[in-house]
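Asks: Structure here, sequence nowhere to be found:
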């Protein structure tokens, strides 16, 4: 009996066996309670995630369900240690370990929350913005874990102020050396925030035409009309004049026609009205004007303008083709002759000077 009492009353690192037993019991109970809470949260989140509707508590439960086992164990040990009288160095080490574990767990929670929020926004808004959301997610994760790393180093006793000063000086040197890469990075951020185009848009950049396949941190990839992939640095893309054909609402078309100067005045008066009639017979179109615009050197020139109320290029070409075919048919019926520019060549021979003519046909144009 005396041996048992001596064993119980004996001190180990300034704590009796009974105090160690109480602390261990509290730590075990805390561990079991935290594991039970984590299991309950995960079970509840699993049920919510199985439903198509997004519930209010789904995101918080998803974040809480990603609590790691290491964080649970460290927290339990920290709670149990509060019932013991430990040396200051040991207490400080346990507190530092607990603080670092909490920081990394908060970093993980924040990362999960950001990724989940961006996924939800992508589903609600526009699936074509996947690359933009990816860039925002990358920058958010980099920021979160940078703060976590700095806080960890600070709790380990490392002076972060000189480190930050050194990183600032080093950052300037790196920025000068990698200014092209940083330019592309900030350009990608500009594309993400301003959204002049998204994945799936049809772009015309200088002499290149293609559909946006991917918007990355450094470059944007286009799939050209011929099938090859065009990779363009984001900085060059932002500084260029980009035509986003996917956001075209209407298309302005100009038809230019030249007729022979031998055409009677009565027929000339009929041409603008006939062109207007042919244009207005199509839908969806908004007629603008049709006029006898100029007396040329060898022709009478007419010009008509209309607006196609759709961005569909195939529809626009079908309408233009039908107008041209019916106009040619009407000209043939009315015996109206299209004019062609003439070039006069003087050829000198021994027999005298001969004149030859070379004719060139004009073409319609659209814009």
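Replies: Arrived safely. What you see is a predicted model, and the numbers here were worked out from it, not measured in a lab.
Asks: going forward, measure contacts and count neighbours with C-alpha atoms only.
Replies: OK.
Asks: Just the buried residues of stretch 341-352, please?
Replies: Neighbour-count burial for stretch 341-352, counted by 16 or more other Cα atoms under 10 Å, picks out residue 341.
Asks: this is the other structure I want to compare:
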């Protein structure tokens, strides 16, 4: 009889803590799945309320929605864990009020000592609030460039061209260069010989640009601006063209344009010179009897 009473007491004491843990696990998974869809639907109503958006604007706003949704879910899961932890401690008979008071004092001390962490959170909040960048953008932050793979209030996670995983604390975010915001631009500089027909070379550049725009209308937004002579260098005359592209397409468009331009220049006999130097040797007249002392 005594054993049964003890068993009931034991079960009753541990039922609530176990139940709280199970509820937290269920709520955490529910937050990650169901709440993700709810947040996406809610954000879409505000972000996409303007129906007169171009495909590029839609893609940009979609990246922002994905970033905001992921950040909101992370914050809510942290809050849910904190509440579950306090309820778990309370179910074990631990008075959480002194713990909360101690946590408040400890938090104050930590906040004074962890100013860098607070700056990370503040900069992260400002970056997402002002839409400096979103997951999927190609950016340069604190001198490091790469694709934004993940964003939290504490840090921004980049992946560069070499496949390196870069973690930039948000407190280091100062100047941000976003190469895929709204629209991008391919800058094409090519050198031609001083003996080349410049007008013909510019005409060929325009023809190549028009051909490229017809083949990739979804990547090129405007007619290419062939600006003409940019500068005179030692071995070549530098010509420049600017191509306005969809976000992130400037690298592909630039490579394709350079390939086609090289082939067109070869067909038209327009030379792209390599660095060279002309040396003029002038002989000094000497008499037959004069000798040069080495």
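Replies: Alright, I've got the coordinates. Being a predicted model, the structure only gives us computed values, none of them experimental.
Asks: What would you report as the TM-score here?
Replies: For this chain pair, the superposition-based TM-score is 0.56 by TM-score structural alignment, normalised by the length of the second structure; 241 aligned residues with a Cα RMSD of 4.9 Å.
Asks: all helices for the second structure, in order.
Replies: 2-47, 55-91, 96-113, 115-129, 198-215, 250-268 (DSSP state H).
Asks: Which one, of the ones you listed, ends up nearest to residue 181 of the second structure?
Replies: helix 55-91 (7.5 Å; Cα to Cα).
Asks: so the helix or strand encompassing residue 41 of the first structure aligns onto which residues of the second structure?
Replies: Secondary-structure assignment from DSSP states H and E places residue 41 of the first structure in helix 17-49. Following TM-score structural alignment, helix 17-49 of the first structure has no partner segment in the second structure.
Asks: Give the buried residues for that helix.
Replies: So, applying 16+ other Cα under 10 Å, buried residues of helix 17-49 of the first structure: 17, 19-20, 22-24, 26-28, 30-31, 34-35, 38, 41-42, 44-45, 48-49.
Asks: Could you tell me where whichever helix or strand comes after that helix falls in the second structure?
Replies: Downstream of helix 17-49 of the first structure, the next assigned helix or strand under DSSP H and E is helix 58-65. Alignment of helix 58-65 of the first structure against the second structure: no match, by TM-score structural alignment.
Asks: From the contact counts, what lies against the strand or helix carrying residue 77 of the first structure?
Replies: Using DSSP H and E, residue 77 of the first structure falls within helix 69-81. Helix 69-81 of the first structure is packed against helix 17-49, helix 88-124, with contacts defined by 3 or more Cα pairs under 8 Å, 6 or more residues apart in numbering; DSSP states H and E.
Asks: The same query, at a cut-off of 6 Å, please.
Replies: Counting contacts by 3 or more Cα pairs under 6 Å, 6 or more residues apart in numbering; DSSP states H and E, helix 69-81 of the first structure is packed against helix 17-49.
Asks: Could you give the separation of the helix it packs on from the chain centroid?
Replies: 43 Å (Cα atoms, centre = their mean, to the nearest Å).
Asks: swap in stretch 209-228 of the first structure?
Replies: With Cα atoms, centre = their mean, you get 12 Å for stretch 209-228 of the first structure.
Asks: Please enumerate residues in contact with the helix holding residue 77 of the first structure?
Replies: 23, 26, 27, 30, 31, 101 (Cα atoms under 6 Å, 6 or more residues apart in numbering).
Asks: Tell me how many other residues crowd residue 266 of the second structure.
Replies: Here the number of neighbours of residue 266 of the second structure (other Cα atoms under 10 Å) works out to 12.
Asks: Apologies, that question was intended for residue 124 of the first structure.
Replies: 9.
Asks: Tell me, how many residues neighbour residue 86 of the second structure?
Replies: 16.
Asks: Okay, angle between the helix holding residue 41 of the first structure and helix 69-81 too, please.
Replies: 150 degrees (axes from the mean of the first three to the mean of the last three Cα atoms, to 10 degrees).
Asks: which strands and helices sit next to helix 17-49 of the first structure?
Replies: Helix 17-49 of the first structure is packed against helix 58-65, helix 69-81, with contacts defined by 3+ Cα pairs under 6 Å, 6+ apart.
Asks: again, 7 Å this time
Replies: Secondary-structure packing of helix 17-49 of the first structure (3 or more Cα pairs under 7 Å, 6 or more residues apart in numbering; DSSP states H and E): helix 2-9, helix 58-65, helix 69-81.
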